[in-house]
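**Q** Here is my input, please return the structure:
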Amino acid sequence: MSFDHFAKVSDTPLWRAEMALPAIPAAHVEPREDVVVVGSGYSGLNTALHLARGGRKVVIIDAGDVGHGCSTRNGGQVSSQIHRELDELAKEYGEDGAMRILGTGLESHQYFRQFVREEAIACDYAVCGHFIGAHRKDRLRGLKAFGELQQKIGTQAEMVPQERVGEFIDSSHYHGGVHLPDWASVHPGKLVAELVRLVLAEGVRIVPACRATEIEDQGDHITLNANGKAVRAEHVVMGTDGYTDGASKWMERRIVSLASVVMATRPMPKSEVSALYPRASMVYDSRMNVSYHRPTPSGDRVMMGTVVPVDPDNLAACYPRAHSNLLRIFPQLEDISIDHVWSGWVGATFSHLPHVGLHGRIGYAIGYNGTGVAMSAYLGRALARKMLGQPGGETGLDQVPFNSKPFFHGQTWYRRPVLAWHDLVDRLPSRGTTIG
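**A** Below is the predicted model:
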């Protein structure tokens, strides 16, 4: 009988299993509210925190549990990455505008690091470095260009030849890569719990299992339904990212939801995990359908996320491919069972950039394209300052229009053909200086 790696698997994210939320006082949504924040993840919590400290009365609602979305389903990567190239952005916004956009990545990480320190946030923040490995030798050219761009922005980056890959990971899969020594990691669930602690201390109410629908800007106020209850508010904040639905038709047309599947092994001896990751680094490959992995903060598990087709109603269907991606990197884990498998939806945008601002009375910090841990903190503060009329709310992203595409209304049919196309590209020779 073959070994069943998933015999005792749980679909609860490891981060949620390990987090301890503060006691959340019972609360409800009033018929009249000052600010209603939709979404209790990083974006909503960060924005609510700064709005409350600025004197606004805030209630956070979420269709699920607190932090149910990607805030407790991500890999815990903390980077300064922006998913666009300088030359491409310069054609649209000029050299200075492009550098301001790319610089928001570095600014967001610098802000997040200071925020964690000043607020004494116990989220296992660690400057572990990130290693991006070339899954094909011809991807090294793209990684070199990526590293040079990071250096131009002000981020440390060094090329790693194939003979040095073992300094970062015990795998023969990579042909070299680039190392970002200043990039970091967190425990996503602990970060959510700490943000909840902060907002509760400022008097913010949190109402889980409360779905927002029919959000409409009436000009001098906002109307919405909260679990079918009519609510009138001065402002609504959309902090829904990849979990954006039709509650706001305007927002639904601007967010594309992309999925990844994440798995965590059973506990292993810490010496075995540290042998796999000598520097405890975050590791990625250079695929468009990327795989990302790390040792967990406890040091006794391997966690890997991978972009594969996902059926939310049949998560087990993606187990074989996700597990094969793990064994592609670490064949030595063939006999290690998997304790947790979960999926999460990432909010992408047509600009491939995050967005922050106000559309009438709807505020938004959204569309992180997979790099939201630090950026959501930075843009949450920026959005709050914009809404409060305070200085310091300006960002390099303010120049980027938040556009949709004709005939797009949040459809999901495109996911499988897009992933299939990316699979093909990942097998082909490099197209130039891009990573994928």
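**Q** can we go C-alpha only for contacts and neighbour counts from here?
**A** OK.
**Q** Residue 84: neighbour count?
**A** 15 (other Cα atoms under 10 Å).
**Q** and it, what is it in contact with?
**A** By Cα atoms under 8 Å, 6 or more residues apart in numbering, residue 84 lies in contact with 102, 352-353.
**Q** and which of the residues you listed is nearest to residue 334?
**A** Closest approach between these and residue 334, by Cα to Cα: residue 352, at 36.3 Å.
**Q** As TSV, the contacts of residue 84 with neighbour count, secondary structure and distance to residue 63 would be great.
**A** Below are the contacts of residue 84 laid out as TSV (neighbours: other Cα atoms under 10 Å; DSSP: H, G, I helix; E, B strand; the rest coil; distance: Cα to Cα, whole Å):
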residue	neighbour count	secondary structure	distance to residue 63
102	26	helix	33
352	15	coil	26
353	20	coil	26
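**Q** quick one more, to check against the first:
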Amino acid sequence: MASDAVFAEGFRTTPWWWDGFTPPEDPPAELPQAVDVLVVGAGYAGVHCALTLAEHGRDVLVLDAERLGWGASSRSGGQVTGGANVGKTPGGGNAIARSAAVERRHALLRDAAAAMRHLEATIERHQIRCGWRLSGRLTALWTPAHRKSWEARLDDLNTHAGAEASMISREAMRAEIGSDFYAGGVLIRRGGHLQPAELFGGLLAAARAAGARAHGMTPVQAIERVPGGWQVRTPRGTVRADQVVIATNGYTGPLIPALRRRALPVTTHMIATEALPAGLAQRIMPRDRAVSETRRVVNHYRLSPDGTRLLFGGRARFFPAEERVTAAILHRLMTERFPELAGVRITNSWGGKVAVSFDYVPHIGQHDGIHYAMGCNGSGIVMMNWLGHGIARKIIEGGSAPVNAFDTGGAPTHPLYHGVPWFIPVVGTYYQVRDWADRRRA
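**A** This is a model prediction of the structure:
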């Protein structure tokens, strides 16, 4: 199919998740003069932090420079797992397994599993209608060589993360997905997918019902320490806060340069196909799994909540490119895996930023007295909700003891990194070449 022909009539460069989704209202109101806690960033981490704080009687205000939920929380692939990606490096290995004590690794896995249980309980408690399905996550092996490293991880994943994971042979993959593209896979039964924008909308509604306030289009211009707390300046006025939380993750800007240096913002792209012909969706995804690959430059995909179209994502390009260019690249990658989709057109193409920490582990911590959550590493739905909840617990409990294994006090950085990831195109292209070479050798 010619590149221009891949686009459906009415093609849009906005997330498919936004189609038919009503963004949460941002009622006009003056900002309060003072609050107990001011949260910068209205994504999962910020809103979940506000929800927990408000439920414990704290006066909390959430501010965002864009529309509420505009960032990664309504742009992701909607895949949900607890623990499978903790410490995972771009090479498919496990940084934690190599560099940390065994008990540290096990603690991270246990808390990642707790994070998923917490998210499930939150969805149930607030009756959030977001298409949540515990249909399993399939990790597709890019080459046969990746089987060994995953086999070595299974015991830890099952014992400490409760992943209910098992290896899938190349032959058995045909029953999982309608493609012979992979060398086998790993089925993680404690996984699934949901509609991320609707999850965000439900969390925001719950936080507001508990008493939290949230305003979009209100960028924070400065945060200054004053006696007994902080003064936060915005174009709409200044707010006094006892405590401040930064929850901007992959969209962290120069407001606090030291935080900007603790994570690498990496843009990932997605496309949504038009509604597939009758029976085609069931042939290519008969068990409605969420799928992610073991290659360094990951592709991931799943069916839409109504089961009618494929949502396909990954790092299409590491150099800046407009949405039609990245859409054409993803369409080509999609049809390499599913040749039956060659004539299927794209209705939506969009991008969003994930934050990759230097140790590939999510973190909550403090910098000069300001709390922060950072480093989703591509697992933002579970981890950013958990990190936001964890910061709220720190504030509520008022202690210095860690509340979970991701409460490390501070995320690491690198002395040569100053917040502008100029090297991402070079490193990303290198990883793409490595993936191509590994596949060719296999």
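**Q** What value does the TM-score take for this pair?
**A** After superposition, the two chains reach a TM-score (TM-score structural alignment, normalised by the length of the first structure) of 0.92; 430 aligned residues with a Cα RMSD of 2.3 Å.
**Q** lining up the contacts of residue 84 of the first structure with the second structure, which overlap?
**A** Shared with the second structure under both residues aligned by TM-score structural alignment, their matches' Cα atoms under 8 Å, the contacts from those are 352-353.
**Q** Turn the contacts of residue 84 of the first structure into CSV, including distance to residue 149 of the first structure.
**A** Output for these, formatted as CSV (distance: Cα to Cα, whole Å):
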residue, distance to residue 149 of the first structure
102, 9
352, 17
353, 17
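**Q** now residue 62 of the first structure: how far from residue 44 of the first structure?
**A** Per Cα to Cα, to the nearest Å, residue 62 of the first structure is found 10 Å from residue 44 of the first structure.
**Q** more neighbours, the two?
**A** Legend: neighbour count by other Cα under 10 Å for residue 62 of the first structure and residue 44, higher for residue 44 (29 against 25).
**Q** Pull the contacting residues for that one.
**A** 37-38, 60, 237-240, 380.
**Q** can you redo those as TSV with neighbour count?
**A** Shown next, in TSV, are the contacts of residue 44 of the first structure (neighbours: other Cα atoms under 10 Å):
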residue	neighbour count
37	27
38	26
60	27
237	26
238	22
239	29
240	27
380	31
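**Q** picking that back up, shared neighbours, residue 62 and residue 44 of the first structure?
**A** Common contacts of residue 62 of the first structure and residue 44, defined by Cα under 8 Å, 6+ apart, comprise residue 38.
**Q** Which parts of the stretch 101-250 of the first structure are strands?
**A** Per DSSP state E, counting those that start in this stretch, the stretch 101-250 of the first structure carries strands over the ranges 130-133, 158-160, 177-180, 184-185, 205-207, 212-217, 222-226, 229-238.
**Q** any idea which of these is most buried?
**A** Of all these, strand 130-133 has the most neighbours on average by mean count of other Cα atoms under 10 Å, namely a mean of 26.
**Q** what span of the second structure lines up against that strand?
**A** Using TM-score structural alignment, the residues of the second structure aligned to strand 130-133 of the first structure are 137-140.
**Q** How far does that stretch sit from its chain's centre?
**A** What separates the centre of stretch 137-140 of the second structure from the centre of its chain is 17 Å, taken as Cα atoms, centre = their mean, to the nearest Å.
**Q** Provide the contact partners of that stretch at residue level.
**A** By Cα under 8 Å, 6+ apart, the list of residues contacting stretch 137-140 of the second structure reads 79-81, 182-192, 289-294.
**Q** ditto for stretch 103-111 of the first structure
**A** Residues outside stretch 103-111 of the first structure that contact it (Cα under 8 Å, 6+ apart): 78-82, 153-155, 374-375, 377-379, 395-397.
**Q** between these, which is closest to residue 362 of the first structure?
**A** Nearest to residue 362 of the first structure out of these is residue 379 (Cα to Cα; 14.8 Å).
**Q** tally of neighbours for the closest one?
**A** Neighbours of residue 379 of the first structure (other Cα under 10 Å): 28.
**Q** helix, strand or coil for the aligned residue in the second structure for it?
**A** Matched by TM-score structural alignment, residue 379 of the first structure corresponds to residue 387 in the second structure. Here residue 387 of the second structure is recorded as helix under DSSP: H, G, I helix; E, B strand; the rest coil.
**Q** Please give me every residue in contact with residue 387 of the second structure.
**A** Residue 387 of the second structure touches 45, 49, 362-364, 373, 406, counting by Cα under 8 Å, 6+ apart.
**Q** which residue is nearest the middle of the second structure?
**A** residue 380 (2.7 Å; Cα atoms, centre = their mean).
**Q** if I look at residue 267 of the first structure, how far off is residue 15 of the first structure?
**A** 14 Å.
**Q** If you count surrounding residues, which of those two has more?
**A** Between residue 267 of the first structure and residue 15, residue 15 has the larger neighbour count (other Cα under 10 Å), namely 23 against 17.
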